[in-house]
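> How does the following fold in three dimensions:
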Amino acid sequence: MTEVRRERADAARNRRAILEAAERLLAEYPPEQVSMERIAAAAGVGKGTVFHRFGSRAGLMRELMVERAHALREAVTDGPPPLGPGAAPRDRLSAFLDAVVEVVGRNKGLLAALGETATAARDSDEDAREQHSVYRFWHGHISGLIAEERPDLDAELLAHILLGALRSGPIVHLLGQGEARRLAESLRLLATGALEA
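Coordinates of the predicted model:
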């Protein structure tokens, strides 16, 4: 029983070390320079451990993004306002857009790496479902807040437009130059303008 617990603790520690190493490396280097071997070395584990835990580079990148997205989801559902429940819809929307840009800005290398694996994701229903579940939650939350504040607007389409901006080449380039704050301010301006129109 003790050996099983130690094994589980080691596995959890290895997982955490691998994810943290991947995020650190993606913040420092272009995605194409962040190999599984490099991640393993930075995490202090064997390459086989990384492949055993995540299956592939695409699997590791997806897991890292999903983990960041789940942390944001928990803040939205159970955290304090204005990100969490209890604030006015427009305040929650602004806070959520800031939080999404922070996740994307902190993980711009991760987004680029996920972009590289888009073809692989098309070939894997599981990968596609995971990526779509993150988008679905973000989209559903944004459109829900818009609809709550302004039921007369096309909340579904506005949410797609706001999120679509995060995937455009010029925006990804701006994030790469450390312009996350500028992007957050502009998204808030767009959202506020739509709510006041």
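> contacts, neighbours, all on C-alpha from now
Will do.
> List the buried residues of the biggest helix by length in the chain.
Looking across the chain with DSSP state H, the single longest helix is helix 2-28. For helix 2-28, the neighbour count (16 or more other Cα atoms under 10 Å) marks 14-15, 17-27 as buried.
> Please generate a structure for the following sequence too, so the two can be compared:
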Amino acid sequence: MRADAARNREAVLAAADRLFEAATDPDRISMDDVAAAAGVGKGTLFRHFGDRSGLIRALYTARGEQLQATLTAGLPGDSPADRALHLLRELVRFKQANRVLTLALENAGDGSPYRTESYEHWHTTLTAVVSQARGPESADYLAHALLAAVRSDLVEHLRDWPDERWEAGLTALTRSVLATGP
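Here you go, the predicted model:
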């Protein structure tokens, strides 16, 4: 990538980051808004990101890289349930901290969070943990079910809940799913 193109890409991501951070409704941020905030032409956005969904995915990826690296390096905990619970807690915290952006991502395109790279990554990671606890037979499905408990639309719906209530529910669900062997 040329140096000016790389600078433009970074300027766009920084501008989009600021706009999504300040927004209460992700659908109100347009490509025109981002281009104006970044000081580039709208065509630059489309060349680098393809469309609005591509821009949102790139921004989400940039924000989530550290979380992904940290959690992929190794999940702490003595049992698979502890490791799964740690992963799910961190996903909730990330989604709470990045609520507008994660809602935009999960609502982008066809509206399915199941078709994103990050979902695939977390599903694969959690499937391995569930397999350790219960065997591989139902691990794929159970990983999907556990990840449904931390979907952005649910996190948003329950955003007024105190952390202790979230923690209690997530702990009860995770431990009940992973408590029994195959």
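> still on that earlier bit, which residues in structure 2 does the next helix or strand after the longest helix of structure 1 align to?
Downstream of helix 2-28 of structure 1, the first helix or strand assigned by DSSP states H and E is helix 36-43. Counting by TM-score structural alignment, helix 36-43 of structure 1 falls onto residues 31-38 of structure 2.
> For that stretch, give me the average deviation versus structure 1.
Stretch 31-38 of structure 2, aligned to structure 1 and superposed, deviates on average by 2.3 Å (mean Cα distance after the TM-score superposition for structure 1).
> what's in contact with that stretch?
8, 11-12, 14-16, 19, 41-42, 44-45, 52 (Cα atoms under 8 Å, 6 or more residues apart in numbering).
> For it, buried residues please.
31, 34-35, 37-38.
> how far away is the corresponding residue of structure 1 for A145 of structure 2 from A27 of structure 1?
In structure 1, the residue paired with A145 of structure 2 is I161, using TM-score structural alignment. For I161 of structure 1, the distance to A27 of structure 1 (Cα to Cα, to the nearest Å) stands at 27 Å.
> What of A17 of structure 1?
A17 of structure 1 is 15 Å from A27 of structure 1, by Cα to Cα.
> Now do the helices in structure 2.
So, for structure 2 - with DSSP H - the helices run 3-22, 31-38, 42-49, 52-73, 80-97, 99-107, 117-134, 139-148, 152-157, 163-178.
> ranking the ones you listed by burial, who's on top?
helix 99-107 (a mean of 23; mean count of other Cα atoms under 10 Å).
> How about the contacts made by A149 of structure 2?
Contacts of A149 of structure 2 by Cα under 8 Å, 6+ apart are L170.
> Make JSON lines from the buried residues of helix 2-28 of structure 1 and add distance to R167 of structure 1 to it.
Putting those into JSON lines (distance: Cα to Cα, whole Å) gives the following:
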{"residue": "N14", "distance to R167 of structure 1": "31"}
{"residue": "R15", "distance to R167 of structure 1": "28"}
{"residue": "A17", "distance to R167 of structure 1": "28"}
{"residue": "I18", "distance to R167 of structure 1": "26"}
{"residue": "L19", "distance to R167 of structure 1": "23"}
{"residue": "E20", "distance to R167 of structure 1": "24"}
{"residue": "A21", "distance to R167 of structure 1": "24"}
{"residue": "A22", "distance to R167 of structure 1": "21"}
{"residue": "E23", "distance to R167 of structure 1": "19"}
{"residue": "R24", "distance to R167 of structure 1": "21"}
{"residue": "L25", "distance to R167 of structure 1": "21"}
{"residue": "L26", "distance to R167 of structure 1": "17"}
{"residue": "A27", "distance to R167 of structure 1": "18"}
